[in-house]
Structures are given as C-alpha cells and as structure tokens.
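Enquirer: got a predicted structure plus its sequence, pasted below:
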Amino acid sequence: MKILIAEDDMRLLKNIVFMLKKERYLVDGVENGVEALEQAFIEEYDLIILDWMMPKMDGITVCQELRKNGYEGGILMLTARDDAQDVVQGLDMGADDYLIKPFKMQVLLARIRAILRRKNKPIEQIIQLQSYELHVDARALFKNHEKIELTKNEFLLLEYLFINKGRILTREQIYDQIWGYDEEVSNNALDALVKLVRKKIDDGEQPSLIQTVRGIGYKLRDAYV
C-alpha cells in the first residue's frame, strides 16, 4: 500500500513517515498543499493524509481538487479543528475520515487500516438495524427517526459495532479504535462507556442491542442483525 502525507510540521511529518515505514507501507511526504496535489497527480496512492492548515494550499482545498479530478483512494484529514461544522465540511468535500490533533500514533494507524479496508469494500453510509439508523457521514444515531445525542467516544463505539455487525469485536480492537493502545485509560473504561451507551439506546423491554461476549468483547445482538 502506498501513502502520501502532506504536513507542514516537519517533526510530525518525520514521525508519521517513520511509523508508517515501520508498518511496511510505502510512504512519500511533502510539506504543503501545492506539493501534495502535484505529487498526487504524478504517483498513484492508496491513501492521502492531509493536514487541514498548510501553506500555499490548505488540506480541504487539496481534498476537493483531488475528488474533482477523479481520485478514488482514501483521504484522511489531520486537523486541530473540532467544531462540528468544520468536520462536516471536511467530509462533504470528500474526506473519508478525520483525526483531531494531538493524536496517538496507534490511533492514526488504526484509522489508516480502517480506510484501506474500506477501499475495495465501501461501508454503508446509513446502516439500519430494526428501529435504529446510524448515519456514518453525519456521525449521528437515530431510533424511530429520533436523534440520540452521543459523545464522540459513544459514537465511535457504536460506529465500530455497526460497521462490523454480526462480528465479535475483542476488547483490544475496541480500545485501539477509540483510545489507541498507548492511551492511558483505566481497565474499566470500556465497560463504563458501554454502560453509558446502553442507557441511551436501549428501552429496557428487551435485551441490550450491545451484547457482552464474556471473556472476549462485544458485538451487536444477533436478533437485531
């Protein structure tokens, strides 16, 4: 797999390139948006990682130009912006995902793996399970057409479960997806998060949508799939 990284922070750029090469990806790095666009037209990349704020041309403009010119690979935005409107703008311009700075390298690697897995197997943008609808692009969950308010981590948990409906996800996989392996979180952080999500999405009249698989992890309950 070949990856292009555009990042004007040279220290961060070198760190990302180093980490990806350790993971045996083929990697090119550039320092601004203009170079990123030029390089993308010369070489074929499976994934392009773009910093939002770059000199000469910002990442969102590069993303838009890539999609206009037929680029179909993955695009991951790196940004210090966490406002919902900025996130929506990035996704609407063609980005597949975004990662807010500062971030853990293991989280970046997990997001890269997820995008590359979807490259030849696009995920549903609206995933339906009985009375539930998870809108991937809008990062929202609806039950009986009513929106359920979720925190960032609550949505990440449900998104991961919905995309992998029918599969058991280990605790380690879920920790990697939400916090990264090197994030310092307590051993019961995942259990506490699941408990909070269940309170929001379950009606108490039937077993929880999120099923505990003892000794392994969690999955969506078969009756709902």
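Expert: Cool, the structure landed.
Enquirer: contacts and neighbour counts: CA atoms only from here.
Expert: OK.
Enquirer: buried residues in the helix of greatest length in the chain, which are they?
Expert: When the chain is parsed with DSSP state H, its longest helix is helix 105-119. Using 16 or more other Cα atoms under 10 Å as the test for burial, helix 105-119 gives M105, Q106, V107, L108, L109, A110, R111, I112, I115, L116, K119.
Enquirer: got those as JSON lines, with distance to I60 columns?
Expert: Shown next, in JSON lines, are these (distance: Cα to Cα, whole Å):
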{"residue": "M105", "distance to I60": "22"}
{"residue": "Q106", "distance to I60": "24"}
{"residue": "V107", "distance to I60": "21"}
{"residue": "L108", "distance to I60": "19"}
{"residue": "L109", "distance to I60": "21"}
{"residue": "A110", "distance to I60": "22"}
{"residue": "R111", "distance to I60": "18"}
{"residue": "I112", "distance to I60": "18"}
{"residue": "I115", "distance to I60": "18"}
{"residue": "L116", "distance to I60": "20"}
{"residue": "K119", "distance to I60": "20"}
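Enquirer: next, the one to line up against it:
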Amino acid sequence: MQNRRLFLGSVAATAAVAGLSACTSMGGFSLTEAVRRLLQLSANRAFDRLLQPEGFWDDQVTRLALPDMVGNGRGDVLARILTGPMFKDRLAHAFNRTAARAARNAAPAVAEAVRGIGIRNALALLHGRPDEATTYLRGEMAGRLIDVMLPEFGDALHTASDPLIGEVMAALTGVNTAALANDLAVKADDAIWRAIGQEEAAIRADPRSTNDPVLIGALSVR
C-alpha cells in the first residue's frame, strides 16, 4: 500500500509537470512564459528600489564602493578629501546617486531582454538555485548593461555637476576618466544583478505573494 501511494504520488507529480509543459494547467501559459514572468517581476521589484535617488546607497547589497583608482589616488587635495570616513562616504554617496540615474537606462534594457530571451530549459531554470533565472539572463545579456550605463557615468565625471566629484576629478591628475567610468559601470552592473537575484529568491520562497497563478503553479511543482 505504501509503495502504491509513493507510485501514485510520483505519477501525479509527473502529470503536473507534463501539464505545465503542455500549456494546459496555467490557462495556456507555458513554462517559458513562467520564467519570463519570474524574471520580469524580479527585475521590476529590484528597479523599483534602485531607481530611487538613494536606491543604491540605502541597500548594503547594492551600495557601490569607491573605485580603486580613486582610493589609491595621490595629491594634496585628494589626500585631504579622502583623509576621513566622512568625505569618503560623501564621495561614495555621490557615485551611488549617479548609479541610480544610470540604472534608469538599464531597466528598459532588461525588460527588452526578458521579452526576447530564448530559454532552452525552462523547467531547469524554475527548479534551480534561488537566483538561477537571473544568472541565466545575465549570461545572455553578456555585459549589455555596462554599455547602457557607461554614458551616464562618463557624463557625471566630465561635467562634475556634484561639487565633490568635481574636486576629486581636478585632483586626479593622470587618471583615465574613461576607465574610471567603466569601473563604476561594472560595479553598478554587479549591484543590479545582485538586486534582481535577491528578488527572484524572495519570489521563489513565497510565490503566492505574487498573486500570479502562473508563477504560483510553476514554482509549486517540485
């Protein structure tokens, strides 16, 4: 009897997965659509936080650290700026505000990638690690967000609209501004993907909180 129950349970689980794959148990939606919904909702929630003026700064998961080439800079003015933690925090804060502006260009790029992504094994993505789908999307985008955000960081360093950034840039003699902008864009890229992965893990942990029957159905099948 026990073996029979185990067998029937296995059959039921297999049927549930087959039903999802055949688009019959989610109102016509496929597992691929479930992955897209998971990624889009994760990204939406992440960008809702990050696009706030203090979005990067307020979250330890996404806060950008000072680029190495700034921390290792030389010169009397720069040494004075970086002497105490207060000035370091102010400078890091300014870079994080720039990251929030740069992320506005990243958000639609992620949304476009989600809509057009080719998913080879949706079932494996749904049943993988807490950030499995995010990791897959990041690999498919292959650094695209860095390219999208780079102009915002470049403009911020060249125009120096923030007085503190202006003072630092004036003191950073011999530093490649393009390389500094790229360093900041890479840090922002890492932060965005960490935030999306964090949101994906939260959705997986409690799919019912999404009120999305497709996600609830797909993420509940184990």
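Expert: That came in fine, so what should we check first? Everything quoted here is computed from the prediction, not taken from an experiment.
Enquirer: post the TM-score for the overlay when you can.
Expert: Once superposed, the chains reach a TM-score of 0.23 (TM-score structural alignment, normalised by the length of structure 2), with 84 aligned residues with a Cα RMSD of 5.3 Å.
Enquirer: just to revisit the earlier point, packing partners for the longest helix of structure 1?
Expert: Packing contacts for helix 105-119 of structure 1, counted by 3 or more Cα pairs under 8 Å, 6 or more residues apart in numbering; DSSP states H and E, involve helix 10-22, strand 47-51, strand 74-79, strand 97-100, helix 171-178.
Enquirer: rebuild the ones you listed as CSV, extending it with mean neighbour count and distance to L141 of structure 1.
Expert: Output for these, formatted as CSV (neighbours: other Cα atoms under 10 Å; distance: least, Cα to Cα, whole Å):
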stretch, mean neighbour count, distance to L141 of structure 1
helix 10-22, 14, 33
strand 47-51, 25, 27
strand 74-79, 23, 22
strand 97-100, 18, 17
helix 171-178, 18, 17
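Enquirer: turn the ones you listed into TSV, including distance to L193 of structure 1.
Expert: Output for these, formatted as TSV (distance: least, Cα to Cα, whole Å):
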stretch	distance to L193 of structure 1
helix 10-22	29
strand 47-51	29
strand 74-79	25
strand 97-100	20
helix 171-178	11
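Enquirer: G33 of structure 1 is nearest to which of those?
Expert: Closest to G33 of structure 1 of these is strand 47-51 (Cα to Cα; 8.1 Å).
Enquirer: ok, residues contacting the closest one?
Expert: The contact list for strand 47-51 of structure 1 (Cα atoms under 8 Å, 6 or more residues apart in numbering) reads 2-8, 58-60, 63, 73-79, 112, 115-116.
Enquirer: please repeat the previous calculation with a cut-off of 7 Å.
Expert: Contacts with strand 47-51 of structure 1, where a contact means Cα atoms under 7 Å, 6 or more residues apart in numbering, come from 2-7, 59, 73-79.
Enquirer: tell me the angle that strand makes with helix 10-22.
Expert: Per axes from the mean of the first three to the mean of the last three Cα atoms, to 10 degrees, the angle that strand 47-51 of structure 1 makes with helix 10-22 is 160 degrees.
Enquirer: give the buried residues for whatever helix or strand comes next after strand 47-51 of structure 1.
Expert: Sequence-wise, the next helix or strand downstream of strand 47-51 of structure 1 (DSSP states H and E) is helix 59-68. Going by neighbour count (16+ other Cα under 10 Å), the buried part of helix 59-68 of structure 1 is G59, I60, V62, C63, Q64, L66.
Enquirer: OK, contacts around the closest residue in space to L123 of structure 2 that isn't next to it in sequence?
Expert: Nearest non-adjacent residue to L123 of structure 2, counting by Cα to Cα, 6 or more residues apart in numbering: L31, 6.6 Å away. Contact analysis of L31 of structure 2 by Cα under 7 Å, 6+ apart lists L20, S21, A122, L123, A218.
Enquirer: neighbours of the third one, how many?
Expert: Number of residues near A122 of structure 2 (other Cα atoms under 10 Å) recorded here: 19.
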